[in-house]
Every structure is written in C-alpha cells, then in structure tokens.
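Novice: Sequence and predicted structure are below.
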Amino acid sequence: MLTIYGVYRSRATRNIWLAEELGLQYKLVPVIQANRLKDPTAKDASLNTRSPDFLKVNPNGKIPAIDDDGFRMCESLAINHYLAKKHGGALAPKNAAEDGLMTMWSLWAATEVEPHSIEIVYNRISKPLAERDPKKADDAVAALRAPFTTLG
C-alpha cells in the first residue's frame, strides 16, 4: 500500500492531490516540519522531520516522502512522476516525448511559478497582517506575467 508522509500546506499536497486524481488507496502519515515545533526532539513532540522514525523513511529529513510497498522515495515532483508512470493511465506519458514534456512543465511550474506564488500567498494571506509586505506580493504578481505569457 502507498503511504504518503507529510501534511497539507506543504509540498506533500502535490502527492495527495495526484493520489486522489488517480483514485489510489493510500495512507497519510502526518509529519510536521521540525522548524514549526518549539522542541522537535522532545519526548512528547509530534512526528516531525527530525524524528528518528521519520528519518528511517527519509534520511534527508524533508517532506514529502512515500513508501510504496517497501519502495521509498522523496521529492514531491519525483514522487508524482513515479506515481503517474506507475498508475497514471491517461495521466501517464505515452512515450519519451510526452515524458519529456511532463518533466519540462513540472519543472517550469516549480521554478517559474511556484516561488512567486508562495510570495503572494505569504504576503497577502498567510503571514500575520503586521508582517505582510504588499510590495513583495505586488512584485511577485508582476514577475508572473512573463512566464504566464508562454501559455498563450
């Protein structure tokens, strides 16, 4: 069975979303980022990215990670490519060209869109009002115009 380690509001959402789109049965094991805890090494700390049990799954100490019947891997985009190729049906690449395009657009989204999108969300929604920087959000919106023009 597929086990996804991570939490919503992290890149694990990519893997959870794809598993849902593919209709896969999976188990979600909540693993919180250690930097969100006062003392991630405390005996009563939630399972987190520095917990010995999680480090057995991913020695890098990052979420997401998966265990697919004993096959373990990390990195959300790599996990999605693996799941798409293994279970994807219409979502899987049919040949090397489609595989190349799938990789290209995944990396494009991660490098050209995601950093600016995160800046917008942080500075318009997530951060406490006093910590938000409207100029950073506006600059990120402006920075997205160029990559989005490539979509036609």
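Specialist: Yep, that arrived.
Novice: When you work out contacts or count neighbours from here on, use the C-alpha atoms and nothing else.
Specialist: Noted.
Novice: Val7 is in contact with Lys27, correct?
Specialist: No: in this structure Lys27 lies outside contact range of Val7 using C-alpha atoms under 8 Å: 11.9 Å.
Novice: Comparison target below:
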Amino acid sequence: MLTIHGVTRSRASRLIWLCHEAGLDFRQVPVIQAYRLGDAEAPDAPLNTRSPEFLALSPAGAIPVLQDGDLTLSESFACTQYLARKYGKDLGPRNEAEEALMLQWSFYAATMIEPDALTILFLHKPGPNQSGEDQALIANAAERLVRPLKVLEDHLCAHQFIVSDRFTVADLNTAEVLRYAQGFGPLWEAFPAVKGWLTACQDRPAFRKMWQERLQEPE
C-alpha cells in the first residue's frame, strides 16, 4: 500500500487529492511541520519534520514523503507526477509529449507562481489587522504574479484544461499552487478564465474530500 508522510495541512494535500481522484488506497502518517510546534524536540512532541525517525526517511526534513514499495520519494510534484504516471490513468500522460507538457506547466507553477503566492498566503489578513508593511509586500507579490497569470489566462481562454482535453496532474499541481493566493480578491479580477478554471478544479469531488479531511486537522 502507498504511504504518504505528512499532515493534510501541507503540500501532502497534493498527493492526497490525486489519490482520491485515482481511487488509490493509501496510509497516511501525520508528520507535522516542526515550525508549527512550540518545541519540536520535546519528549512529548508529536511526530514532526525534526523527529529522528522522520529525518532518517527524509534528511531534508520536508513533507510530503511518498513510499511505494522500495521507492521513497520526496518533493510533492515529483510524487504527484509519479502517481499519475503509474496509477492515475488519464490523470497521467498518454505519451511523451503530454508528459513533457505536464512537467512544463507544473514547473512553471512551482517556479513562477508559488513563491509570490505563498507570500500572499502567509501575510494576507483581511481587515484592520493588516499592517502597512505587509500590505506593501502583498502588493509587490501580486504585481509579480500578473505576468505568469496572464500566460495561464491566455492558455485557459483557448483550452478547458491545461494539457490536452481532460483534467490531469498538471491541473491539480497548478491549482494547488494558485490556492495559496486565492484569498486575495483583487488579484483575480483580471483573470476570469483562471478563476473559473480554479473553481471547477475545486468543485471536483476528490478535491472536496481532501479539503474536508484537511479542515478536520488541527490548525
């Protein structure tokens, strides 16, 4: 059976969503991020990314980690790509060209969108609690996102999905990155095709199942 190490409130959500899409059974080991704990090395600390047993599995101390038989794999997009290719049927590539395009768009999301989207996720607090400094950082991050989102907008104006004519791992990976910036409303006004596509991705039953599991975990 597949084993996913990582809480659902992490990038492990990407693997879990894909497993639900593909109907794959898996075991989840709820490794929590060390930064979320007061003292990650305390004797009574829950299993976390600094725990010796997890570091033996992942020297980088990062979740998620996927185990499939003798294979131990880290980096969430490597994991989703592997699962889609091996088990995902139409979620994965049908040929080498599709595989290349799925990798291209996943890497694009990770390199061109995710860093600034994470800035928005961590700093955006609606209302009077938003400091002026944080507002400036968010505005700068949103400005940097305009160019990559315009590329995605133009693509989705001409295509229902990112690669070929079906929902694939490329959509899943990109949607999970864009979710980080989803709470900052002004950013999305200029990108209706991206907004509609993201809503459709998150309306999928497999996403909703993952999200309910995520909400049931402690914050």
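Specialist: Noted; the coordinates are in hand. Source: prediction; values computed, not measured.
Novice: neighbour-wise, which of Lys27 and Val7 of structure 1 wins?
Specialist: In terms of neighbours (other C-alpha atoms under 10 Å), Val7 is the more surrounded of Lys27 of structure 1 and Val7; the figures are 18 against 14.
Novice: all strands for structure 2, in order.
Specialist: Residue ranges of the strands in structure 2, as given by DSSP state E, are 2-5, 26-29, 65-68, 71-74.
Novice: can you redo those strands as CSV with distance to Ile113 of structure 2?
Specialist: What follows is these, written out as CSV (distance: least, C-alpha to C-alpha, whole Å):
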stretch, distance to Ile113 of structure 2
strand 2-5, 25
strand 26-29, 28
strand 65-68, 23
strand 71-74, 20
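Novice: Ok, which of the ones you listed comes nearest Leu101 of structure 2?
Specialist: Checking the strands of structure 2 against Leu101 of structure 2 by C-alpha to C-alpha gives strand 71-74 as the closest, at 21.2 Å.
Novice: biggest helix in structure 2, by residue count?
Specialist: Ranked by residue count under DSSP state H, the longest helix found in structure 2 is helix 132-158.
Novice: quick one: the counterpart of Arg27 of structure 2 in structure 1 and Ala143 of structure 1, what's the gap?
Specialist: If you follow Arg27 of structure 2 across to structure 1 using TM-score structural alignment, you land on Lys27. Going from Lys27 of structure 1 to Ala143 of structure 1 by C-alpha to C-alpha, to the nearest Å gives 37 Å.
Novice: Report the contact partners of Ser10 of structure 1.
Specialist: With contact taken as C-alpha atoms under 8 Å, 6 or more residues apart in numbering, Ser10 of structure 1 is in contact with 63-64.
Novice: Nothing else from me, thank you.
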